[in-house]
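[1] dropping a prediction and its sequence here:
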Amino acid sequence: MNPVNLTLVVVLGVVSIVLVAAFSERLNVAAPLSLVVAGIGLSFLPGVPHPEVEPELILAGVLPPLLYSAAVNMPVVDFRRNIRPITGLAVLLVVGTTLGAGWLFHELIPDIGWPAAFALGAVISPTDAVAATSVGRRLGLPPRLLTVLEGEGLVNDASALVLLRSAVAAVAGSVSVWGIVGEFVFAVVVAVGIGLLVGIVNVRVRALLGNAVLNTAISFVVPFIAFLPAEEAGASGVLAVVVAGLVTGHLAPRHLRATDRLAEAVNWRTAAFLLESAMFLLMGLSVKTLIDEVHDDGSSVWRALGIGLAASALVIVARIVFVGPLVGGLYREQRKAARFKPRLETTQAVLRGDESNPAVTERLDKASPRRVAHFRKRLDRAAADVEFRLTETLGWRGGVVLGWAGMRGAITLAAAQTLPQDTPDRALLVLIAYVVATTTLLVQGMTLPAVIRAARVPSEDPGRLRREYVRLTTELADAATSLLDDPGLEDPGNGPFGDRVVDRVRSDVRVPPASPGDRPAPEQIEQYLRLRLRVLTEQSERLQHARSSGAYSSEALSRAQTALDVEMARLEQLADRPIS
């Protein structure tokens, strides 16, 4: 394809994506579903280009930034609190689906052999959370359910691709069962180590730049900096990307400027939207090409359709069956938390001095103040986790939605295209994977809103969120007031702050806002900016402490962080300009 035609295809693709997304909002339909349907329709029109994208480009060029973008916005506390259901869905269910689907494919297509059957099972095992979460957010699903779906989508690609790699190696007869287990453990451990290192170095290095454009430019290559070394080491590149994103999102508020974070967030949302949408559009456009390849290979399209529908039923039923015990385990976890809560409250009361317990008091007297502070912090975090398990429950209603939200997506099709060219009936297998991805995406995606309404999943209580947000902002205002009331407060190198400057800043941080004080004189504006930024920094540090304690929901923390970032970014821009 010459450069002019390539440019035309890209322009038409972006325009089509925007138009379909805008139209989907009016129809109240998830954009990924509309893009797939539009792509399928366009693929049969004469004259419409069918761009051929190498599957390795999607898995190594598109998947890392998409996972990184999602991981950066995933609160580490939420991921940690939901690690059991996420691990269950993203690892155990993926392994079980791979084995079950592999058996089905071997029974229906015995000529392909067990390794190729399991390879195709690994291809159709990971879910795509984009469509499910877009529908869920629009219909007001509770935050914990959305977190589980997003967390599953972050991790299950890594599990499936590791299994696919092992199954492809088994086609050549070069792997054993214990070899697969060892490779899986190695892939996880090394990927986590690389992801941690890249995430920490990423934040530290970008904190030195002080330029939003340069900062965002560096952030665009971070996913590949994590992905490539992990893949070269034989580990899971996508898991390394996820870990790097989680670490970056957790550390960024402490080290990166608000201006940099806001600019990066907007740019990444735009990039992720275009990449996700392009993948779903390409998924639809590829149907005609896949059908032609099956015809050229001498296979039957109807056979592929039948096997694909059978595999779709298997993956749907397997997920529903798996979610039942998963929700039961969460219920047992909730009952355990209810039994543990009184003990926690008693210990906290002893630490506050409200109650006495000779055994606990004696141990505290022997401990150093640092160890006592560390123990208090861990206790507060444990109490917040217990409260989370008691209030943020899934229940059988959430389990119904979780069981039905198992749509596959474009990653399934891209992974299928990576099957070796000498795989028996390769064209047939790729089309089967496409049928599974399209069937689950359209059938479950189209009916998910009805399932959510029928299950009557309780949505987030806006009143509770509002009260929690007020409580959090009041705590941040108290932190600012404590700083301003400090008798030793000074402007480094310039002596004490002027009274009018302090009064003006004090009026800016009151909750609810008080009447503004006198405006600082022109010569005091720079001093006002320095003090206001210092106060906002103090509030940001208090917010990070509140985040690590787990005492507030991620929604309240995110709103407060955004409010601080917007104000800090505005003042940072003013502080960077000379004041005349």
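    Cool, got the structure.

[2] contacts, neighbours, all on C-alpha from now
    Fine.

[3] in a helix, that's where Gly234 is, yeah?
    No: assigned with DSSP: H, G, I helix; E, B strand; the rest coil, Gly234 falls outside any helix and is coil.

[4] what about the nearest residue to it once chain neighbours are set aside, distance to Leu6?
    Ranked by Cα to Cα, 6 or more residues apart in numbering and with sequence neighbours excluded, the top spatial neighbour of Gly234 is Ala187, at 6.6 Å. In this view, Ala187 and Leu6 are 37 Å apart by Cα to Cα, to the nearest Å.

[5] please say which of the two ends up with more neighbours.
    Ala187 (23 against 13; other Cα atoms under 10 Å).

[6] helices of the stretch 101-250 of the chain, start to end?
    Along the stretch 101-250 of the chain, the segments classed as helices by DSSP state H, counting those that start in this stretch run 113-123, 129-138, 143-171, 177-206, 212-219, 222-232, 237-255.

[7] counting by contacts, list what the fifth one packs against.
    Here helix 212-219 is seen to pack against helix 177-206, helix 258-285 when contacts are counted using 3 or more Cα pairs under 8 Å, 6 or more residues apart in numbering; DSSP states H and E.

[8] here's the one I want to compare it with:
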Amino acid sequence: MPIQIFVVAMVLAGAVLLGRFVTGRTGIPDAAAYVLLGVAAGLLPGMAGVRLSPDLVLLLFLPPLIYYAAFFSDPRETIHNLVAVLGQAVGLVLVTAAAVAATLLAVFPDVGWAAAIAFGAAVAPPDPVAAGSVLQRLGAPRRLVTVLESEGLVNDGVALTLFAVAVASVGAPASAGDVLTHLVVEVGGGIGFGLLVGVLTAALRRRIRDSTSQVLLSLITPYLAFVPAQLVQSSGVLATVAAAVWLGTRGRGLVEPTSRLQTETFWRVLNTLLVALLFVLLGIQVPSIVAVVGYYPPGLLAVASGAVVVVAIGVRMAWVLLVPSLAGLLPVREELTSRMTFRERLVLGWCGPRGAVSLAVALSIPLVTPTGQEFPRRDLLLFLTVVVVLVTLVGQTVPLPFLLRRLQLRPDEREQTEGVRARRATVDAALRELDDVAARDEPDPPGAEALRQVLELRRDRLRDQLDPGSDRGRTTPDDDRDGDGDDPRPDRLDASDLRLRLVNVERDMLRTLHEKGEISRPTMVAISQELDLDETQLRRRR
């Protein structure tokens, strides 16, 4: 038994490492590469017994993945696209579930509406990780990524709620009152409990100074929100989102820069590892699930699979292309609707790959109904879920780079230069602080003049990058602060107190730019992490 566990662990680790290598060399989307390698691993001897437990996904993987995405999300950008986000996270999930259920019933009428809706809820919510990573890597317009990621924070909760209601109704139809009560408890209870966890965690983080304890507390926070909410029949997804958004918008200033830098670095590594493992495990399940439905006529399976896939993709495409035109007629403020172009909506409609959550939900379909009867065609529902996941995950993410290039979608001039403009504003603020020091006749600390020269050099280079005629190129929020890793850094000067003072001035300016809406949250977080690194290095050398 220990040898088998060791072999499985080595296969998983090898698939993850190979997936990183393949995606880095070929440009294939991460999720597609991991799933395909997982399918290949599932064919190896001894791997057929590896099972992806739905509890493992819903209780171990899902909370930290949701927490990471919500923590670094931008609520302000989400509000600016609120109609599109809610329309796709709620309306599109419900419509997709109904359309898929109707399609399934047309081929297998004996499944019944409740079981068909349960299946529809499983395959309705897209996984934003697979497509979102491609969009970010290729530099798609920010509102595309914002709508896709914001949709992904809510649609899992909607789908899981609908799934729970449908499964409970198989063989024992629920009344409209029961359904409404269930929805209120799921949504309201989840959001309320998540906010409570966020407030209490923020209060606790104020009193903790140890970096390791801060990392540990941040790790258990999503589970503190998700698991208890699930136990009281509320939405663990919405609870985790609420806690993460509260801490992300209120909690970054609660901890020391060193602890914040270590915590955020830990989460980036953990998120990458969890995503890779989850998609590899998803692929490993494919051979065993396909083998279970061998007694069905191949032609019937092909018809059902094709129909369900076409409907799942087509409904999303139709919704994204047609509904925004109708949403413009709603009596809502214009700033709450995303004014996307047709090309942007076309890409957003295509970004609907299903992922591990869909498979985990399908795997959680019970063997028997609440009345004790065998659940209708459970093996078939699992097989069709695998087909939808594989076709959309590979078939929609692999052509996505070509689609973006073909449609010539890229960030506008303001988005492209946002990081440079923010860095220049922080440098200007630091130089003004140096001028104020001189104006107050304070004695210049050692290294002050050299520090001024470094800041002026950085400002000049940032100005060159903003010049449309410059051939230096433009930076993004993830670029180096000064655009050149070989530039002299202020941490080489012997003026620690003054440099720390200027770092705080730059941080204040960065916060002001974000509060005024001049920069996005990803830009603020990226530059803030650079300032945290500067401060950490300075304090270590004092």
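    Sure thing, it's come through. Since we're looking at a predicted model, the values are computed, not measured.

[9] can you pull the TM-score for these?
    The TM-score (TM-score structural alignment, normalised by the length of the second structure) is 0.85; 509 aligned residues with a Cα RMSD of 3.2 Å.

[10] neighbours of the aligned residue in the first structure for Val129 of the second structure, how many?
    Correspondence of Val129 of the second structure to the first structure, assessed by TM-score structural alignment: Val130. With neighbours defined by other Cα under 10 Å, the count for Val130 of the first structure comes to 20.

[11] how about Asn215 of the first structure: what's its closest non-neighbour residue?
    Closest residue to Asn215 of the first structure apart from its sequence neighbours, by Cα to Cα, 6+ apart: Arg206 at 5.9 Å.

[12] make that Asp565 of the first structure, sorry
    What sits nearest to Asp565 of the first structure in space, not counting adjacent residues and going by Cα to Cα, 6+ apart, is Ala258, at 4.8 Å.

[13] same check, this time on Ile58 of the first structure
    Ile58 of the first structure sits nearest to Ala414 (Cα to Cα, 6+ apart), 6.6 Å away.

[14] please say which position in the second structure the one you found maps to.
    Under the alignment (TM-score structural alignment), Ala414 of the first structure pairs with Ala360 in the second structure.

[15] residues contacting its match?
    Contact partners of Ala360 of the second structure, counting by Cα atoms under 8 Å, 6 or more residues apart in numbering, are Leu52, Ser53, Pro54, Asp55, Val57, Leu58.

[16] average offset between the host helix or strand of it and the first structure?
    Under the criterion of DSSP states H and E, Ala360 of the second structure resides in helix 356-363. Aligned to the first structure and superposed, helix 356-363 of the second structure gives a mean residue distance of 0.8 Å (mean Cα distance after the TM-score superposition for the first structure).

[17] what angle separates that helix from helix 142-169?
    10 degrees (axes from the mean of the first three to the mean of the last three Cα atoms, to 10 degrees).

[18] quick check: closest non-adjacent residue to Leu183 of the second structure.
    Using Cα to Cα, 6+ apart, the nearest residue to Leu183 of the second structure is Thr161, at 7.1 Å.

[19] what's the burial count for the aligned partner of Val185 of the first structure in the second structure?
    Under the alignment (TM-score structural alignment), Val185 of the first structure maps onto Val184 of the second structure. Neighbour count for Val184 of the second structure, taken as other Cα under 10 Å: 12.

[20] gap between Val184 of the second structure and Gln88 of the second structure?
    On the measure of Cα to Cα, Val184 of the second structure and Gln88 of the second structure end up 20 Å apart.

[21] what does Val50 of the second structure give?
    Look at Val50 of the second structure and Gln88 of the second structure: by Cα to Cα, they are 34 Å apart.

[22] so those two - more neighbours on which side?
    Set Val50 of the second structure next to Gln88 and count neighbours by other Cα under 10 Å: Gln88 wins out with 25 against 14.

[23] tell me the secondary structure for that one?
    Gln88 of the second structure falls in the helix class when you classify it by three-state DSSP.

[24] what sits closest to it if chain neighbours are left out?
    Nearest non-adjacent residue to Gln88 of the second structure, counting by Cα to Cα, 6+ apart: Glu151, 6.4 Å away.

[25] for that neighbour, what are its contacts?
    So Glu151 of the second structure contacts Val85, Leu86, Gln88, Ala89, Pro128 (Cα under 8 Å, 6+ apart).

[26] same question, Thr23 of the second structure
    By Cα under 8 Å, 6+ apart, Thr23 of the second structure lies in contact with Pro29, Asp30, Ala33.

[27] highest neighbour count among those residues?
    Busiest of the contacts of Thr23 of the second structure [other Cα under 10 Å] is Ala33, holding 27 neighbours.

[28] ok, that one touching Phe21?
    No: using Cα atoms under 8 Å, Ala33 of the second structure is not in contact with Phe21; the gap is 9.8 Å.

[29] run a quick neighbour tally on the residue nearest to Ala159 of the second structure when sequence neighbours are not counted.
    Ranked by Cα to Cα, 6+ apart and with sequence neighbours excluded, the top spatial neighbour of Ala159 of the second structure is Ala121, at 5.1 Å. By the criterion of other Cα under 10 Å, Ala121 of the second structure has 30 neighbours.

[30] what angle do the helix or strand where Gly328 of the first structure lies and helix 113-123 make?
    Element membership for Gly328 of the first structure (DSSP H and E) is helix 301-352. Here helix 301-352 of the first structure runs at an angle of 60 degrees relative to helix 113-123 (the same axes, to 10 degrees).
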